[in-house]
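Engineer: Sequence and predicted structure are below.
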Amino acid sequence: MAVDFDLLVIGAGPGGYVAAIRAAQLGMKTAIVEREALGGICLNWGCIPAKALLKSGEVYEQLGHLGDYGLSVEGRAFDFDKVVQRSRKVAAQLASGVGYLMKKNKIEVIEGAAVLQKGEGAPRAVITLKAGGQRTVQARSVILATGARARTIPAAGLEPDGDRIWTYREAIVPKACPKSLLVVGSGAIGVEFASFYRALGAEVTVIEALPRILPVEDEEVSAAARKAFEKRGLKFRVGADVKKLAKSKTGVTVDLDVGGKAETLEAEVAIVAVGISGNVEDLGLEALGVKIDRGHVTIDAHGATNVAGLYAIGDVAGPPWLAHKASHEGVHCVEHIAGLAPANLKSPIPGCTYSTPQVASVGLTEAQAKEQGLEVKVGRFPFKVNGKAIAAGETEGFVKTVFDGRTGALVGAHMLGAEVTEMIQGFVLAITLEATEAELQGAVFAHPTMSEAMHEASLDAYGRVLHL
């Protein structure tokens, strides 16, 4: 069979479409297959519309504190339909932008669902087209970028019903704002939805099986975040195993085992946010013998699977399940296919939670650094003594830095506070460039800015903090 394309990408999320663009830049004849919408889950049903909702919630909540700034407004209210419609418009605008990028880079977009078969040098794809019929495509290389979906546990009732039990997909486009809400899972997705609905006045309880919320974050940040969320009225049940989630006459009930004691909670709606599962089904992977581990495709340091010519990137290839990680892997994978020497696939990946207050981190936690046997030096600086934070009325939270005392290398940074998801990139660059305490302490940070807390936390790790 003749080769149709140099590269075929299956899935047009932030990993797939970025991989396709990079391939086109390198002169590859490229096609991308998408069965739903360009931009994938992140752009259409996840990251982007969720942030639009969160912004609406944040602004509405801030209106309730205008008196703190010497301001006043009458008739604070929200139109929930318009809040949701705004988030959909934002997603649609960006999705159309991805379509433009495909045309600009001369990437053929094939609308349909692909199944892989054994081909010449690389698997070939048999695509069931949305418009009807089938098309068989052979490429020199194939990249799987099919993403993931919300994990469900049907035996425990943790499965959406489209009415009272939601995953992120239903929570993005609800028909009305619930008065009470249970969120099962306290990772970034669960905490963000809890934060949004609480901002609009819902009574929200977050249920977590592990001993603390945001369990992948540094323990100190996790504890401080919980206190900050509780100040806003959020409730938490940690160390709580869900035995059964079910619909009731008035909403939902959840039966918990909390330290050996039975407990039942009730609410109008429940959101299931207990992780994700890779989209590995119905792709022909089993027939090809593709190695799959715990629902994710196994890859090497360059994204290659065990099948010649087949690669995988993003959520389908395992954690961390983040859009920016998928894009990074996509560029790396394509450059490797092209015979270039791509940037390190294992560059530090920041994690961000867009709650109020926000959480951001990169690198090792303090506990992880100690487990690795590093000579740990930790610095901290609270926003409550930062001039810009005080002026802005955003004094919640702090910056924490983790250094290796033997080398001076920054190995981790952890932040809680307003707009820390924007500031974390400074620490990402520092770790990527292998900065030590000397570079960070010698850098000039603009005043007054909240980022000065980053400088002070670096100084504090070595007993040189200035403003505390």
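Structural biologist: Sure, I can see it. Residues are numbered from 1 along each chain as shown.

Engineer: When you work out contacts or count neighbours from here on, use the C-alpha atoms and nothing else.
Structural biologist: OK.

Engineer: So what's the gap between the longest helix anywhere in the chain and the chain middle?
Structural biologist: Assignment by DSSP state H gives helix 80-104 as the longest helix of the chain. A distance of 19 Å separates the centroid of the chain from that of helix 80-104, by Cα atoms, centre = their mean, to the nearest Å.

Engineer: Check stretch 217-229 too.
Structural biologist: With Cα atoms, centre = their mean, you get 18 Å for stretch 217-229.

Engineer: next up, a second structure to put side by side with the first:
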Amino acid sequence: MSSTAYDMIVIGAGPGGYVAAIRGAQLGLNVAIIEREHMGGICLNWGCIPTKAMLRSAEVFHLMHRAKEFGLSATGVDYDLDAVVKRSRKVAGQLSSGVSHLMKKNKITVVMGQARLSGTDEVLVKTNKGDEVLTSAHIVLATGARARELPGLEGDGDLVWTYKDALTPKRMPSKLLVIGSGAIGIEFASFYNTLGADTTVVEVMDRVLPVEDEEVSAFAKKSFVAQGMKIREKAMVKQVDRAKGKVTAHIEQDGKVSKEEFDTVISAVGIVGNVEGLGLEEMGISVDRTHVVTDKYCRTDIAGVYAIGDIAGAPWLAHKASHEGLMVAEMIAGKAVHPIKPGSIAGCTYCHPQVASVGMTEAQARDAGHTIKVGRFPFMGNGKAIALGEAEGFVKTVFDEKTGELLGAHMVGAEVTEMIQGYVIGRQLETTEEDLMHTVFPHPTLSEMMHESVLDAYDRAIHF
């Protein structure tokens, strides 16, 4: 069996892998990328992008019902679920083909097949044309992760849906149970609830969106409930009984188990890394709870083997994977690099209202021993928000009282997933409250609330 040598081999063509491959090629490396299913990985095909396309349809549908509020008229407002899904799949397909184009443009060798490490510098790939062997002194693992399936809650495509089923529904749920209120669960709950499903969300932790600041979680819950969602916190689905056309869920809460019938269940209880079949154990590469163990430079136990993105652990975010891909490619090419600061990576949830955050929550800042100053500014105090008809929400900032360091920022409301990057840049550049106070924000914009929240932390807010 012949083998082909490369400067860098990337296993997995998701937002971590394909970005690493492109950056390596830009730096003059001869790069091969191996993908077993879709160019662009889960993110472009079954995650970030298609869910946002569907949520946009739900957002427009919601706005159409508010037409009178804006002096407009819209009658007979309805939706075509098949058309919504078709648009979502078209968007995903367009971007996936775009990744294939980028591979050709950058002269990256693409091998479609299942990869396995067969040596410290060797990868065996099973393709539909037979086995291929690729060799390189630098191998990047970027195989991503998949949804965790709990025993008894395995997807069946009919009553219990996986994320793929939820993205390509054969019918509209009438009574929906969503298990888990992290970003994935709450986005699906938001989409189907907006289209009219009677939606219940069960969360094992003491609040929805449990990784967010407590004030944001509380505000989001209040908004979800106002939209008709039922939220059950500190609760657990112990089992589900499947019958024709219905599921009976046994839900434990406050020490009591109740039974409730649903026609659809979506389980969104975390993810597991795609570590199987890669030959990691045989190579002596450490794996901890389905994630490859790495140092801050994404290096594994074996010299020349790296792991990036979801397979390398939290935070499980596409933009984190992409940046790790850039860093590793530059390292391989001999460039000086800086490790990623997890606390400067923003998290975004595209429910209604949107949620975005970066850095420490107020509680985390206090627990870390900081003496803090906290600022808040409501959407109702912002002219652009009122003009948009989006006066619900707030921006919150947390500073170290002694140094003025921006420890964290938390937002809930319209378009906050776009606004959060301002604070991300601030943390990256290590700006202080004084820098942010002296920054001139354009008017009228939603971003002015970011300025006012900083001012409020120091009792200087103008419009509230």
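Structural biologist: That came through, no problem. All values derive from a computational prediction rather than experimental measurement.

Engineer: mean shift of the longest helix of structure 1 relative to structure 2?
Structural biologist: By mean Cα distance after the TM-score superposition for structure 1, the fitted helix 80-104 of structure 1 averages 0.4 Å away from its aligned residues in structure 2.

Engineer: Which of the residues in that helix are classified as buried?
Structural biologist: By neighbour count on 16 or more other Cα atoms under 10 Å, the buried set for helix 80-104 of structure 1 is 80, 83-88, 90-92, 94-95, 98-99, 101-102.

Engineer: How much space separates the spatially most central residue of structure 2 from residue 14 of structure 2?
Structural biologist: Note on structure 2: the residue nearest the mean C-alpha position is residue 317, at 4.8 Å, using Cα atoms, centre = their mean. Distance, residue 317 of structure 2 to residue 14 of structure 2, by Cα to Cα, to the nearest Å: 11 Å.

Engineer: So for those two, which residues contact both of them?
Structural biologist: Shared contacts of residue 317 of structure 2 and residue 14 (Cα atoms under 8 Å, 6 or more residues apart in numbering): none.

Engineer: Next one: the closest residue in space to residue 88 of structure 1 that isn't next to it in sequence from residue 346 of structure 1, what distance?
Structural biologist: In space, and not counting its chain neighbours, residue 88 of structure 1 is closest to residue 49: 6.3 Å by Cα to Cα, 6 or more residues apart in numbering. Spatial separation of residue 49 of structure 1 from residue 346 of structure 1 under the definition Cα to Cα is 28 Å.

Engineer: And these two? Which one has more around it.
Structural biologist: Taking other Cα atoms under 10 Å, residue 49 of structure 1 and residue 346 do not tie; residue 49 has more neighbours (25 against 12).

Engineer: Where does that one sit, in terms of helix or strand?
Structural biologist: helix 47-63 (DSSP states H and E).

Engineer: next one: residue 352 of structure 1
Structural biologist: Per DSSP H and E: strand 351-353 holds residue 352 of structure 1.

Engineer: Could you give the residue range in structure 2 aligned to that strand?
Structural biologist: Mapping strand 351-353 of structure 1 onto structure 2 (TM-score structural alignment) gives residues 347-349.

Engineer: Measure the mean distance from that stretch to structure 1 post-superposition.
Structural biologist: With mean Cα distance after the TM-score superposition for structure 1, stretch 347-349 of structure 2 averages 0.3 Å from its match.

Engineer: how far out from the middle of the chain is that stretch?
Structural biologist: With Cα atoms, centre = their mean, you get 6 Å for stretch 347-349 of structure 2.

Engineer: Same question for stretch 420-430 of structure 1.
Structural biologist: With Cα atoms, centre = their mean as the basis, the mean position of stretch 420-430 of structure 1 lies at 16 Å from the chain mean.

Engineer: Give me the buried positions along that stretch.
Structural biologist: So, applying 16+ other Cα under 10 Å, buried residues of stretch 420-430 of structure 1: 420, 421, 423, 424, 425, 427, 428, 430.

Engineer: Stretch 287-303 of structure 1 too?
Structural biologist: 290, 292, 295, 296, 297, 298, 299, 302, 303.

Engineer: and the residue nearest to residue 88 of structure 1, what does it touch?
Structural biologist: Counting by Cα under 8 Å, 6+ apart, residue 49 of structure 1 has contacts 43, 87, 88, 90, 91, 172.

Engineer: measure it to residue 124 of structure 1 for me?
Structural biologist: From residue 49 of structure 1 to residue 124 of structure 1 the distance is 34 Å (Cα to Cα).

Engineer: can you check residue 95 of structure 1 too?
Structural biologist: Applying Cα to Cα, the value for residue 95 of structure 1 to residue 124 of structure 1 is 27 Å.

Engineer: cool, and residue 445 of structure 1?
Structural biologist: 53 Å.

Engineer: Who has more neighbours out of the two?
Structural biologist: residue 124 (26 against 16).

Engineer: list the contacts for the more buried one?
Structural biologist: Counting by Cα under 8 Å, 6+ apart, residue 124 of structure 1 has contacts 116, 117, 118, 136, 137, 138, 139.

Engineer: Let's see that with 10 Å instead.
Structural biologist: Going by Cα atoms under 10 Å, 6 or more residues apart in numbering, residue 124 of structure 1 touches 1, 3-4, 8, 114-118, 136-142, 309-310.

Engineer: I'd like to know which of those are part of strands.
Structural biologist: Per DSSP state E, strands hold the following members of those: 8, 114-117, 136-142, 310.

Engineer: between the buried residues of stretch 420-430 of structure 1, which is closest to residue 159 of structure 1?
Structural biologist: Taking Cα to Cα as the measure, residue 159 of structure 1 sits nearest to residue 421 out of the buried residues of stretch 420-430 of structure 1, at 30.8 Å.

Engineer: gap between that closest one and residue 35 of structure 1?
Structural biologist: Taking Cα to Cα, one finds residue 421 of structure 1 at 32 Å from residue 35 of structure 1.
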